[in-house]
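**Q** Sequence plus the predicted model coming up.
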Amino acid sequence: MARWEPNAPERLAQAALDLFAERGYENTTVIDIAQRAGLGKTTFFRHFQDKREVLFGRGTTNDLLAEAIAAAPPTAGPLEAVAHALDAAGRQVFTSARREFTVRRQAVIAANPELQEREALKNLTLIASMAEALERRGVPELTARVAAELGALASSIAYERWSRTGDGDDFGEIARRALDDVRAATPLC
């Protein structure tokens, strides 16, 4: 691939994922990734801080969820605002075009304790972002935190269901059903 071709971050992410699957995360270097993508090490570091960030991005999902919560209709309650954010994630992050990449990414993370820890930290920041966005809407702190935690649980359940389906099921729809399931289970606690 020529160095001048567009989409360097996507090329680097795909190359990294291929190499992690072939060699293992620990046995893959930044230079390996850049070479596989047909790019230089400098280009890699222009887009990613280290090889972990190829899998975890740069916090754009946090911003997406917070913006979608802010954009939810003013009459939306906390969980409906979270559902609005999950819909946005389905339209922009968990698309059918990215399903294969996302599933392969999760397999690499599952095989590496260091990456599992990083994934857990990422999930905590997502919850905090959603809770803060809800608080900016005027939701009391405890209610915002509970709604964000329930939204994260629903998102996790939805991700598992979405990644197992091979058809064109929309993540947003799956997430809304998962949120309904979580909501239905809440009175049992």
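**A** Good, I have the coordinates.

**Q** switch to C-alpha atoms for all contacts and neighbour counts from now on
**A** OK.

**Q** any chance you could map the helices in this protein?
**A** Using DSSP state H, the helices of the chain run over 8-23, 30-37, 41-47, 51-56, 60-71, 78-92, 99-110, 113-136, 141-164, 171-185.

**Q** what about versus this one:
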Amino acid sequence: MGRWEPNARGRLGRAAMELYVERGFDQTTVADIAERAGLTKRTFFRHYADKRDVLFVGTALLTEVVARAVTEAPADLSPVAATTRALEAAAGIVQERPEDVRMRQAVIDAHVELQERELVKLAALATDLAAALQARGVDVWTARLLAETGLAAFRVAFARWIADNAEGPLTRLVTDSMEELAAAVAKP
């Protein structure tokens, strides 16, 4: 495939994921990725800041989807229900490409630095979710508590989904996790 072919970003991302799985993250260079995609290193750097960026490229979209779900939730929806709706929206994005998500998670699970970056990404997502809840009138500490516990429930649902080979809807597991959390809190 020549350099003039469309979707350079997608080809680079696919090549990177394949190489990370085949060789490991540390053993894969930007030059390897560009070569596999039929592109140049220069083209790689037009699309990604570094080889880690390939794994975290969807962060902005996820943040936008979560914030929009909270903002567009009906005014009479409880803060917990608005949080659940936002996390279900995030799950909807994640579950669209289960094979890619499984590969991505395998790469992250095998590399401590990438695990740390994933935690930073999730912390930023929690901050943005809390801000969206505050914009709905939820007080700062309640918003933060809902965002942090909601993201914890999301992470548990995601881990279940990955353990089940990303079969079925992640959105359902997120809903179940939020319901399990509510039930656990309600128990005496």
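**A** Structure received. Only a predicted model underlies this, so the values are computations on that prediction, with no experimental measurement involved.

**Q** closest to Ala2 of structure 1 out of the helices of structure 1?
**A** helix 30-37 (8.9 Å; C-alpha to C-alpha).

**Q** Tell me which other helices or strands the closest one touches.
**A** helix 8-23, helix 41-47 (3 or more C-alpha pairs under 8 Å, 6 or more residues apart in numbering; DSSP states H and E).

**Q** same thing but 10 Å
**A** With contacts defined as 3 or more C-alpha pairs under 10 Å, 6 or more residues apart in numbering; DSSP states H and E, helix 30-37 of structure 1 has these neighbours: helix 8-23, helix 41-47, helix 51-56.

**Q** about what we covered before: in JSON lines: the helices of structure 1, plus distance to Ala2 of structure 1 and mean neighbour count.
**A** Compiled in JSON lines, the helices of structure 1 are given as follows (distance: least, C-alpha to C-alpha, whole Å; neighbours: other C-alpha atoms under 10 Å):
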{"stretch": "helix 8-23", "distance to Ala2 of structure 1": "10", "mean neighbour count": "19"}
{"stretch": "helix 30-37", "distance to Ala2 of structure 1": "9", "mean neighbour count": "20"}
{"stretch": "helix 41-47", "distance to Ala2 of structure 1": "13", "mean neighbour count": "15"}
{"stretch": "helix 51-56", "distance to Ala2 of structure 1": "20", "mean neighbour count": "18"}
{"stretch": "helix 60-71", "distance to Ala2 of structure 1": "27", "mean neighbour count": "19"}
{"stretch": "helix 78-92", "distance to Ala2 of structure 1": "27", "mean neighbour count": "23"}
{"stretch": "helix 99-110", "distance to Ala2 of structure 1": "22", "mean neighbour count": "17"}
{"stretch": "helix 113-136", "distance to Ala2 of structure 1": "30", "mean neighbour count": "18"}
{"stretch": "helix 141-164", "distance to Ala2 of structure 1": "32", "mean neighbour count": "19"}
{"stretch": "helix 171-185", "distance to Ala2 of structure 1": "34", "mean neighbour count": "19"}
